[in-house]
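got a predicted structure here, sequence first:
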Amino acid sequence: MEPSGRLARAAGLCYFVTHVTSIGGLVLYGPVLNDPGFVLGAGPDGRVLLGALLEVLLALGIVGTAVTLYPVTRRHNEAAATGYVALRVLEAAVIAVGIVSLLAVVTLRRHGADGADPAALATTARALVAVHDWTFLLGPNFVCGANTLLAAHLMYRSRLVPRFVAVLGLIGGPLIFASAVAVLFGGYTQVSTWGALAAVPVFAWELALAACLVTRGFARAAAPVPAAV
């Protein structure tokens, strides 16, 4: 297999990893995100810790998508390719902040209950969960919307993948960014019907791109294009 083919397959697998880990992490985080009394309860924290591990893999997968695409995409537009790497790293960093905030809740649950005021403990835990909720908006929505638009534009111009795949990203990136703005200003909650609908095109773009990269690789006919946008 040619080096570009191996990179395409690796990038596609990284995209699949991001989807599996993001969904799994959100499901496993359910108790700490939805139960205000979680920090005051007793019992194992394995579910939250496993969710944190999945999100660590998510962050690594996000960076992996950009790093594996870069050697090929930079031949077509080095500035855009570099920008995609930077935005994906930023997205992963924001997610890491959210992981730390929920791990801090686990620490409070394990060691903060002795002699602590339950009301103060619960308030602190809610504040840490709120930090996670904001990172969930900033990383997988605002930053993801920006890097999706950038990558889709690059793929569309270079024709490294079928254009219908790139069009999904050109639609999905601005849409999820606009949805994040609506959530920011109280139009609706992020975990809602409108929020889910806004995420569908980005979800479809990443799955279609991953499937294309794994099964077909980059288009052989793709030739470098001028860097000007």
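All right, it came through fine.

when you work out contacts or count neighbours from here on, use the C-alpha atoms and nothing else.
Noted.

downstream of the longest helix along the chain, the next helix or strand is which one?
Here the longest helix in the chain is taken by residue count, with DSSP state H as the criterion, and it is helix 78-111. In the C-terminal direction, the helix or strand that comes right after helix 78-111 (DSSP states H and E) is helix 118-137.

who's in contact with that following helix?
Contacting residues not belonging to helix 118-137 are listed as 32-33, 36-37, 39-40, 94-95, 97-99, 101-102, 104-105, 108, 112-113, 180, 190 [Cα atoms under 8 Å, 6 or more residues apart in numbering].

pull the distance from it to the chain's centre.
Centroid separation for helix 118-137 versus its chain: 21 Å, with Cα atoms, centre = their mean, to the nearest Å.

assign a three-state SS to Ser4, would you?
The three-state label given to Ser4 by DSSP: H, G, I helix; E, B strand; the rest coil is helix.

and Val56, how far from Ala104?
Distance, Val56 to Ala104, using Cα to Cα, to the nearest Å: 15 Å.

which of those two has more residues huddled nearby?
Using other Cα atoms under 10 Å, the more surrounded residue of Val56 and Ala104 is Val56, with 19 against 16.

wait, doesn't that one sit right on Ala96?
Yes - A contact is recorded between Val56 and Ala96 when judged using Cα atoms under 8 Å, the distance being 7.1 Å.

quick revisit: whichever of the contacts of helix 118-137 end up buried, select them in PyMOL.
Provided next is the PyMOL selection string for whichever of these are buried by 16 or more other Cα atoms under 10 Å:
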select buried, resi 32+33+37+39+40+94+95+97+98+99+101+102+104+105+108+112+113+180+190
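
spatially nearest residue to Ala208 (excluding sequence neighbours)?
The spatially closest residue to Ala208, leaving aside those adjacent along the chain, is Val165, at 6.2 Å (Cα to Cα, 6 or more residues apart in numbering).

looking at it, that neighbour is touching Trp205, isn't it?
Yes - distance between Val165 and Trp205: 6.1 Å, which falls inside the contact criterion (Cα under 8 Å).

any idea how many residues pack against Leu160?
The tally of other residues near Leu160 (other Cα under 10 Å) stands at 22.

adding another structure so you can compare the two:
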Amino acid sequence: MTTTEQTTQTSKSKRIVSANQRRAEIMIAALFLVTAAASIPGAFVLDSILNASNYLAQVFPNKGAVELGTLMWSINNIGIIFIAVFAFPLLRKLDEALAVGYLASRITEGTIMMVGAAATLLLIPLSQEFLQANAPQGSWFLTLGDVLKQAEFLGLTGLSLPVLGLGGLLFTWMLFRFRLVPRGISVVGLIGYAVVLFGSIAGWFGLIDVAPGGNGTIFALPVATFEIILLPFWLLFRGFKTPEAPERIVAAK
């Protein structure tokens, strides 16, 4: 083997990426972890209050917890959009249509969830008025509260989950198709997002309970494994597998 061949093979074995791409990979990994760390406890904080039988009497006295839970959801809502924003430059080079679709799905998902967060915050003044009026349980306060609570559920879970599943399938299909990460990681993601998509649709018909703590929570395990463990840690330590630019190889020769 000649010196030239050794240099070429060594060069081919290295992952050569720009500083911008490496920063993007680290940001994507960090955002996956941050959004999980914010949304999971945020969901359970809100659910513990809003699922109470006398929830409208509980919201205002627990105003701080409701605001904290909503803030944590809002961090998630913004973070998921920026995951797609940081991934877009790389994905666009590979398949622009799928990259735009993934970005659009994340923006749509984040917007829907912010509507749910707004509905949650509106429950605070409603609860205050309910308590001050000493209104009976069958009053219009409760009717309006049920509407806002349903809007919260649809925004943070019922409508956003199918969009998450669809967008996640676009993302993981690109990871699989272009071998950006090991096939095992992308397959777990494909399975996880497919389960989220079809499971959330099943939730519309009452076949499973997709709310946090419901019997549908187990179906989130594959996508949680992908988003919290497999992909972020791979990106932190290895990054996307991008082909080496031809001019780099020529330069090495």
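Arrived safely, thanks for sending. Please read these numbers as outputs of a predicted model, since none were measured by experiment.

got a TM-score for the two of them?
Structural agreement between the two chains, given as a TM-score (TM-score structural alignment, normalised by the length of structure 1), stands at 0.89; 222 aligned residues with a Cα RMSD of 1.9 Å.

now do the counterpart of Leu184 of structure 1 in structure 2 against Gly167 of structure 2, distance only.
Using TM-score structural alignment, the partner of Leu184 of structure 1 in structure 2 is Trp204. Distance, Trp204 of structure 2 to Gly167 of structure 2, using Cα to Cα: 19 Å.

for Arg179 of structure 2, same thing?
Counting by Cα to Cα, the separation of Arg179 of structure 2 from Gly167 of structure 2 is 18 Å.

just give me the neighbour total for the alignment partner in structure 2 of Trp134 of structure 1.
For Trp134 of structure 1, the aligned residue in structure 2 is Leu154 (criterion: TM-score structural alignment). Using other Cα under 10 Å, Leu154 of structure 2 is surrounded by 18 other residues.

list the contacts of the match of Leu184 of structure 1.
For Trp204 of structure 2, the set of contacting residues under the criterion of Cα under 8 Å, 6+ apart consists of Gly158.

list the buried residues in stretch 83-93 of structure 2.
Under 16+ other Cα under 10 Å, the buried positions of stretch 83-93 of structure 2 are 83-88, 90-91.

sec struct for Ile208 of structure 2, please.
Ile208 of structure 2, by the three-state scheme (three-state DSSP), is coil.

that one touches Phe219, doesn't it?
No - at 9.9 Å, Ile208 of structure 2 and Phe219 do not qualify as touching, with contact defined as Cα under 8 Å.

give the residues shared as contacts by the two.
Residues touching both Ile208 of structure 2 and Phe219 (Cα under 8 Å, 6+ apart): Gly199.

stretch 76-96 of structure 1 corresponds to what range in structure 2?
Counterpart in structure 2 of stretch 76-96 of structure 1, with TM-score structural alignment as the criterion, is residues 94-114.

can you pull the contacts of the closest residue to Tyr84 of structure 1 other than its chain neighbours?
Beyond its immediate neighbours in the sequence, the residue positioned closest to Tyr84 of structure 1 (Cα to Cα, 6+ apart) is Asn147, lying 5.6 Å away. Taking Cα under 8 Å, 6+ apart as the definition of contact, the neighbours of Asn147 of structure 1 are 83-84, 87-88, 173.

what's the match for Asn147 of structure 1 in structure 2?
Asn147 of structure 1 is assigned Gly167 in structure 2 as its aligned equivalent, the criterion being TM-score structural alignment.

ok, Gly37 of structure 1 next?
Structural alignment places Gly37 of structure 1 opposite Asn54 in structure 2 (criterion: TM-score structural alignment).

next one: its match from Pro41 of structure 2, what distance?
For Asn54 of structure 2, the distance to Pro41 of structure 2 equals 22 Å [Cα to Cα].

what does Asp146 of structure 2 give?
Relative to Pro41 of structure 2, Asp146 of structure 2 is positioned 23 Å away (Cα to Cα).

same check, this time on Leu180 of structure 2
On the measure of Cα to Cα, Leu180 of structure 2 and Pro41 of structure 2 end up 31 Å apart.

now do Leu126 of structure 2
The spacing between Leu126 of structure 2 and Pro41 of structure 2, counted by Cα to Cα, is 24 Å.

can you check Gly138 of structure 2 too?
Taking Cα to Cα as the criterion, Gly138 of structure 2 is separated from Pro41 of structure 2 by 31 Å.

ok, the two, which is more surrounded?
When Gly138 of structure 2 and Pro41 are compared on other Cα under 10 Å, the one with more neighbours turns out to be Pro41, at 16 against 8.

aligned to that one, what sits in structure 1?
Taking TM-score structural alignment, the alignment pairs Pro41 of structure 2 with Gly24 from structure 1.

wouldn't its match be in contact with Leu50 here?
No - with the criterion set as Cα under 8 Å, Gly24 of structure 1 and Leu50 do not qualify as a contacting pair; they are 9.1 Å apart.

next up, the contacts around the residue nearest to Leu33 of structure 2 when sequence neighbours are not counted.
For Leu33 of structure 2, ignoring the flanking residues on the chain, the nearest one in space by Cα to Cα, 6+ apart is Ile228 at 5.7 Å. With contact taken as Cα under 8 Å, 6+ apart, Ile228 of structure 2 is in contact with 32-33, 36.
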